[in-house]
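>>> got a sequence here, can you model it:
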Amino acid sequence: MSKLHILEDNEVKKLRPDVAYKVEDLSSHPDQYMKILFKELDSRLRDKTFVPPPQRVFDVVDIRSAIRYLQEAKHIGKVVLKYPEPNAQLHNSHISLTFKLLSASATYVITGGCGGIGFEVGKWMLKNGAGHVVLVGRRSPECRVMREIEQIRSSSETEGVLSISQGDIGDMSYCEKLFSWIETKWPTMPVRGVIHAAGVLADGVIPNQTPESFLTTQHPKVRGGWNLHQLTKDINLEHFVVFSSVVALLGSPGQSNHALANAFLDGLVNYRQSLGLPATTINWGQWGETGVAAGKVVNMVKPFSTKAGLKALEYSLKSGVSHVSPVDIDIDALGNSMLAPWLTTYLENIMNSGRNTRRNSNVSKWESDSDSLWYKLKVCGDSNEGRYGVAKPYVARIIEGLLKLDDELLPNESLQDLGLDSLMMIEMKNAL
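As a prediction, the model looks like this:
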């Protein structure tokens, strides 16, 4: 959708001889024609003749993160800013604007949702606008949880619907039946989000680990995560969130199988993003009030409250960040741990790998050597060739830093082809 870069017929035939190309200037057509055009477009989108490009959605208040994400060229498809929607108060005519994190006309599936953390997430989603939440678990909810579910269902203040499905998320046949059941029973509330919170522990030091103990932890997380990916990759999801663990990042004695299973989920998120699909992984620390680690002493971390955990989840969904780790590190315990020397080096390597060392070194070099630059320009004389020879490498280094190039910029390379956009142009101008 643009009035720039309109192709000629011969250009289209050269690029894509199989494509019919027609230019539509929407501003020049009558309203009736526009209605017909958009009705046809709506029909093609609904029957999936046309597939919309992938989207990464940010709230408009988080526009800085959206621009930064766009500038770093991480996106595939479109970066979308979401504006608040009018929210009429019940007892007066005042209209306020609110950001709806979840849709009242959509279904959200939570695996591991029949108790513990998953159930707390389900309640939170209903409070934040979800129209329908399906709690998935291998076993039926405990009596206490079931009483709370019935109370939510009967509450006049709760507009959403809470459903339960009992089954094994690692079993593809069950997963297919689950999504078919949702589609059939709630046809007007399509699945728009998945929270994969299922998981089990089978701890043991490596000599005591067995293939069975590894499969125990991998079944719900690895197979379950992959099943959910396969069944939702063609669905227009808002959120695909996997609950990983800080163990996948830092390790933990006796939990090599748990670390492996969660590392797979982190990799799955990276894979989905490479396909332009929504995906977020959260490497959780210790939930202190619910879940399998509640009330336990966990090495090197401190527990956080359920309220803090849900706040971290909200941040993850709103920010558009694909990988976060809400964890309260116990610094004192970390310093006394036998893993401290290894962990310190490991964290330093991570921090260094996240930096563009070439860019940092280039910037510091040119900033500290600005006097030398001006001196060279002064002594080179007034010839254009001399001044060009001095300025060219300086500008090239700035561009290499902005584009994070591993190799030196070639003389005749197109900066647009390398990814230099208008925002980077402004940054380059400021640097110069």
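>>> okay, CA-based contacts and neighbour counts for the rest of this
Will do.
>>> just give the closest residue to Met189, not the sequence neighbours.
Excluding the flanking residues, the one nearest Met189 by Cα to Cα, 6 or more residues apart in numbering is Ala106, at 4.3 Å.
>>> what's the neighbour count on the one you found?
22 (other Cα atoms under 10 Å).
>>> Gly199 contacts Gly115, correct?
No: assessed by Cα atoms under 8 Å, Gly199 is found out of contact with Gly115, at 11.9 Å.
>>> next, the second sequence, to be compared with the first:
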Amino acid sequence: MSRSVLVTGGNRGIGLAIARAFADSGDQVAITYRSGEPPAELTALGVLAVKCDVTDAEQVEQAYKEVEQAHGPVEVLVANAGVTRDQLVMRMTEEDFSAVLDTNLTGTFRVVKRASRGMLRARKGRVVLISSVVAMLGSAGQSNYAASKAGLIGFARSLARELASRNITVNVVAPGIIDTDMTRVLSDDQRAAIMGQVPMARYGLPEDIAASVRFLSSDDAAYITGAVIPVDGGLGMGH
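Purely as a prediction, here's the structure:
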């Protein structure tokens, strides 16, 4: 049966690949986006695009109302929306730190809390949070980003314990170095240095992440909750 799926930050990169994968499977998919315009292909796939800044609780509430009116209560939530503001700690401002935490961690709390209403009533649901390999490894110049992504793991595991009795699973996918707009701006030397750390010696594809998210959202993963799935070509070695 077609499910109501919501992917935050689904207008490009990993989020877009996830939205496309669910739409191709016949699910009713909605995405949120903060700026710009969603790709035309989403319209062609029947994906509902809702403008929403996850740092604004009122916008989150309005986005859910639009999605629920169109597709019914959200049954699968993929919390993917995130930002970076990289800087060494000595030069990082409090605003740079708090802005990343508010989007990546508190924004996830907002969208998950809202989705859990309908899931609890239905006594079923799937929640997948998109973290990062840097949550476990750390990354110089990304203390704010790493902290936010590590926070998602504790949040997910606590939530998994709260919701498991209602047949709601909560899991985390931790991507490694993925071929997106964010990584394409790196210099050849930077790319070579990164590849030297990845046992599979290549960048991952957004579709690699989408495949893992779809699995965790499927009936085949009904007994998996509180898990962190690294999709990183061996970069983190499971940490």
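>>> so the residue nearest to Met189 of structure 1 is in contact with Val194, correct?
No: look at Ala106 of structure 1 against Val194 with Cα under 8 Å: they stay out of range, at 11.3 Å.
>>> ok, now how distant is the residue nearest to Met189 of structure 1 from Glu40 of structure 1?
When Cα to Cα, to the nearest Å is the yardstick, Ala106 of structure 1 and Glu40 of structure 1 sit 24 Å from each other.
>>> do the same with Pro190 of structure 1
22 Å.
>>> look at those two and report which has more neighbours.
For Pro190 of structure 1 versus Glu40, neighbours defined as other Cα under 10 Å are more numerous around Pro190 (19 against 12).
>>> and the more buried one, what is it in contact with?
Contacts for Pro190 of structure 1 were tallied using Cα atoms under 8 Å, 6 or more residues apart in numbering; they are Ser105, Ala106, Thr107, Ile182, Glu183.
>>> can you tell me the element Tyr69 of structure 1 falls in?
For Tyr69 of structure 1, the host element (DSSP states H and E) is helix 63-71.
>>> what range in structure 2 matches the helix or strand that comes right after that helix?
Remark: after helix 63-71 of structure 1, the chain's next helix or strand is strand 78-82, criterion DSSP H and E. Using TM-score structural alignment, strand 78-82 of structure 1 lines up with nothing in structure 2.
>>> just give me the match in structure 1 for Val54 of structure 2.
In structure 1, Val54 of structure 2 lands on Ile169 (TM-score structural alignment).
>>> tell me how many other residues crowd Phe215 of structure 2.
A count of neighbours around Phe215 of structure 2, defined by other Cα under 10 Å, yields 12.
>>> whoops, Leu126 of structure 1 was the one
For Leu126 of structure 1, the neighbour count with other Cα under 10 Å is 22.
>>> mind checking what it lines up with in structure 2?
Leu126 of structure 1 maps onto Ala23 in structure 2, by TM-score structural alignment.
>>> show me the contacts for that match.
Contact analysis of Ala23 of structure 2 by Cα under 8 Å, 6+ apart lists Val29, Leu45, Gly46, Val47.
>>> let me know the closest of those residues to Phe215 of structure 2.
Nearest to Phe215 of structure 2, judged by Cα to Cα, of the contacts of Ala23 of structure 2 is Val29 at 16.1 Å.
>>> wait, a strand at the closest one?
Yes: judged by DSSP: H, G, I helix; E, B strand; the rest coil, Val29 of structure 2 forms part of a strand.
>>> quick one: map Ala210 of structure 2 onto structure 1.
When structure 1 is aligned by TM-score structural alignment, Ala210 of structure 2 is paired with Leu310.
>>> repeat for Thr84 of structure 2
When structure 1 is aligned by TM-score structural alignment, Thr84 of structure 2 is paired with Leu201.
>>> give me the nearest residue to that match, chain neighbours excluded.
Excluding the flanking residues, the one nearest Leu201 of structure 1 by Cα to Cα, 6+ apart is Thr217, at 5.9 Å.
>>> quick revisit: now the angle between helix 63-71 and the helix or strand containing the match of Ala210 of structure 2, please.
Per DSSP H and E: Leu310 of structure 1 is located in helix 306-319. Following axes from the mean of the first three to the mean of the last three Cα atoms, to 10 degrees, one obtains 50 degrees for the angle between helix 306-319 of structure 1 and helix 63-71.
>>> so where is whichever helix or strand comes after helix 306-319 of structure 1 in structure 2?
Using DSSP H and E, the helix or strand that follows helix 306-319 of structure 1 in sequence is strand 323-324. Strand 323-324 of structure 1 corresponds to residues 228-229 in structure 2, going by TM-score structural alignment.
>>> same check on stretch 353-363 of structure 1?
Per the alignment by TM-score structural alignment, stretch 353-363 of structure 1 matches no residues in structure 2.
>>> circling back: list the buried residues in the helix holding Tyr69 of structure 1.
Buried residues in helix 63-71 of structure 1, counted by 16 or more other Cα atoms under 10 Å: Ser65, Ala66, Tyr69, Leu70, Gln71.
>>> kindly report the same for stretch 182-201 of structure 1.
Within stretch 182-201 of structure 1, the residues that count as buried by 16+ other Cα under 10 Å are Ile182, Met189, Pro190, Val191, Arg192, Gly193, Val194, Ile195, His196, Ala197, Ala198, Gly199.
>>> what's the closest of these to Asp266 of structure 1?
Using Cα to Cα, His196 comes nearest to Asp266 of structure 1 of these, at 12.0 Å.
>>> quick one: the closest one from Pro86 of structure 1, how far?
To Pro86 of structure 1, His196 of structure 1 is 31 Å away according to Cα to Cα.
>>> then Arg68 of structure 1?
28 Å.
>>> likewise Ala198 of structure 1?
36 Å.
>>> quick one, helices of the stretch 1-150 of structure 1?
Using DSSP state H, counting those that start in this stretch, the helices of the stretch 1-150 of structure 1 run over 9-15, 31-46, 63-71, 116-127, 143-154.
>>> mind giving me the packing neighbours of the last one?
Under the contact criterion of 3 or more Cα pairs under 8 Å, 6 or more residues apart in numbering; DSSP states H and E, the helices and strands touching helix 143-154 of structure 1 comprise strand 161-166.
>>> so which bits of the strand it packs on are buried?
Using 16+ other Cα under 10 Å as the test for burial, strand 161-166 of structure 1 gives Val161, Leu162, Ile164, Ser165, Gln166.
>>> how about the nearest residue to the first one, chain neighbours excluded?
The shortest distance from Val161 of structure 1 to any residue that is not its chain neighbour, by Cα to Cα, 6+ apart, is 4.6 Å, and that residue is His132.
>>> thanks again, I'm all set now.
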